[in-house]
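*Asks:* Would you be able to build a 3D model of this:
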Amino acid sequence: MDFVLKEENGFSYIDEGEGEVLLLLHGLMGALSNWEKVIDEFKDDYRIVIPMLPIYDLPLLTTGVKTLAKYVHKFVTYMGLKDFTLLGNSLGGHVGLIYCTNHMEFVKSLVLTGSSGLYENAFGGSFPRRESYDFVKEKVEYTFYDPKTATKELVDDVFKTINDRNRVIRILAMAKSAIRHNMAKELHKITIPVSLIWGRNDKITPPDVAIEFNHLLPNSELHWIDQCGHAAMMEQPEEFNKHLRAFLDRDKVKA
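*Replies:* The predicted structure follows:
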């Protein structure tokens, strides 16, 4: 990925393009590079901002989804962002939902793909054994419909992460926080337009999750992507970007 990672005031982030802001939030085991195809597609029409969420840097006692949402608001305030579209994958979607319930006046619309917040099957119901590369590879592949999407680079990155004791403790704490923080009773508060772009073969946050989000979010629409798992913007980027652009274009017309 050739994009410049900026470091300012304790924040690490990507800031590419000009125009209306798309604020992108990555998942628990994700990285800024997960959004590479979205950046490539939209940077000529939008300003794309992606903060690196401090999952591994929080004090253990405050490691949780609510703390990440507060961090996002500090970042938004520091950057002077407003009237933006927020996109979140997996844990990033969950953080985005919490952010919207607390600061909806800043957000124009919301896009969720493979979001937690209702229920999820992290790593297929078990956490990887740190000593087993093959086991980690199998579980990273589980994230996708096509196992080939789990490149060696991606598997190496996850393997390295979960063999760092400091990181693995925080990953477990964050995952538990996400599971405990069920948002079913709060979603009615989010009245901005929401687009759910979901892999029909998602095994982490299965199709039932998307259907329930669509039922509970009062101003939402649901779009399926076939032959696609938990990270649609990585596995089926062209289809994901097509749905995203259509939503953004309709949102502009409404505005």
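*Asks:* rest of the way, CA atoms for contacts and neighbours
*Replies:* Fine.
*Asks:* elements contacting the longest helix belonging to the chain?
*Replies:* In the chain, assigned by DSSP state H, the helix with the most residues is helix 237-254. Using 3 or more Cα pairs under 8 Å, 6 or more residues apart in numbering; DSSP states H and E, the elements in contact with helix 237-254 are helix 36-42, strand 194-199, strand 220-225, helix 232-235.
*Asks:* Sequence B follows; please return its structure for comparison with A:
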Amino acid sequence: MSYEIKQHDKFKFIEEGEGEVLLLLHGLFGALSNFADLVEYFRHKYKVVVPILPLFDLDIFHTSVGGLEKHVQKFIETRGYNNIHLLGNSLGGHVALVHTLKHPEKIKSMILTGSSGLFENGMGDSYPKRGDYEYIKKKTQVTFFDPEKATKELVDEVFEITNNRIKVIKIIALAKSAIRNNLGEELSQIKQPTCLIWGNNDTITPPFVGKEFNRLIPNSELHFIDKCGHAPMMEVPDEFNKLLEGFLDRLKP
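*Replies:* Purely as a prediction, here's the structure:
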């Protein structure tokens, strides 16, 4: 199902449904399609919002975790959202963490899945020669437990990004920013209820990363999903949505 991409000032986003805001932040190679099953499941009970993060549109000095967080902060202010359930996958989880630490007042809860912020394996130490489709296909497949989940459409999307010199420079800048921006010493300050949903077979942010987040974030709960990699909401949407629904239901008065 495709949703209308709305525009408000400089912000592009999807907004579906009514109720408390469930705000979703995608990762470095992410797109709106990553959350298709999640949007469809929750739009009947929540206002589900997915901003398109300007991964390639910020100037190089602001192409960082902090630059993306500022974009999210301005988006939330512009739209007037409150009592937000903030969910992030991969780099989106990192942005969610930084935002919650800086602006906790509007965040009701946080959900992290395969989040960076403590440790992550990137695309690798070196980028291949542009045009190496098979390499990009293998790297995209690593995101999932089941390599078949890396559809041709998804691999084509990643290939297009890595085949553009400017986009590659910005991807590297964001990846380096994520590695530098380690939040280990700050996580104890997070007061919001936090749900950690992790793939047991995640090789990018392995299971020990989920356990460490759980140890460091005071009011957090951790759930592992078997036969699942770095993007549980894409690979096992039914199980992911049930875990998320249970967490959100427990927060209701």
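*Asks:* Would you pull the TM-score for this pair?
*Replies:* Between these two chains, after superposing, the TM-score reads 0.98 (TM-score structural alignment, normalised by the length of the second structure); 253 aligned residues with a Cα RMSD of 0.9 Å.
*Asks:* starting at the chain centroid, how far to the longest helix of the first structure?
*Replies:* Put simply, helix 237-254 of the first structure sits 17 Å off its chain's centre (Cα atoms, centre = their mean, to the nearest Å).
*Asks:* Would you mark the buried spots in stretch 17-34 of the second structure?
*Replies:* 17, 20-27, 29-32, 34 (16 or more other Cα atoms under 10 Å).
*Asks:* Narrow those to those in strands?
*Replies:* Counting by DSSP state E, the part of the buried residues of stretch 17-34 of the second structure found in strands is 21, 22, 23, 24, 25.
*Asks:* re earlier: for the longest helix of the first structure, give me every contacting residue.
*Replies:* With Cα atoms under 8 Å, 6 or more residues apart in numbering as the test, helix 237-254 of the first structure has contacts from 37, 38, 41, 109, 111, 193, 195, 197, 223, 225, 232, 233.
*Asks:* if you set the cut-off to 10 Å instead, what comes out?
*Replies:* 20, 22, 35-39, 41-42, 85, 87, 108-111, 113, 193-199, 221-226, 228, 231-234, 255 (Cα atoms under 10 Å, 6 or more residues apart in numbering).
*Asks:* re the thing from before, farthest-apart pair in the buried residues of stretch 17-34 of the second structure, please.
*Replies:* Spanning the widest gap among the buried residues of stretch 17-34 of the second structure are 20 and 29, at 27.4 Å by Cα to Cα.
*Asks:* what about the residue nearest to the spatial centre of the first structure, distance to residue 27 of the first structure?
*Replies:* Centroid-nearest residue in the first structure: residue 89, 2.2 Å away (criterion: Cα atoms, centre = their mean). Plainly put, residue 89 of the first structure is 6 Å away from residue 27 of the first structure if you go by Cα to Cα, to the nearest Å.
*Asks:* so what sits against both of these two?
*Replies:* 34, 95, 114, 115, 116, 231.
*Asks:* Isn't the fifth one up against residue 94?
*Replies:* The one in question is residue 116 of the first structure. Yes: Residue 116 of the first structure is in contact with residue 94 according to Cα atoms under 10 Å; the separation is 5.2 Å.
*Asks:* picking that back up, would you write a ChimeraX line that selects the buried entries of the contacts of helix 237-254 of the first structure?
*Replies:* A single ChimeraX command is used to select the members of the contacts of helix 237-254 of the first structure judged buried by 16+ other Cα under 10 Å:
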select :20,22,35,36,37,38,39,42,85,87,108,109,110,111,113,193,194,195,196,197,198,199,221,222,223,224,225,228,231,232,233,234
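*Asks:* could the helices and strands packed on helix 237-254 of the first structure be laid out in CSV, adding distance to residue 48 of the first structure?
*Replies:* Formatted as CSV, those follow (distance: least, Cα to Cα, whole Å):
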stretch, distance to residue 48 of the first structure
helix 36-42, 7
strand 194-199, 18
strand 220-225, 22
helix 232-235, 15
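*Asks:* which one of those lies closest to residue 140 of the first structure?
*Replies:* Using Cα to Cα, those put helix 232-235 closest to residue 140 of the first structure, at 12.8 Å.
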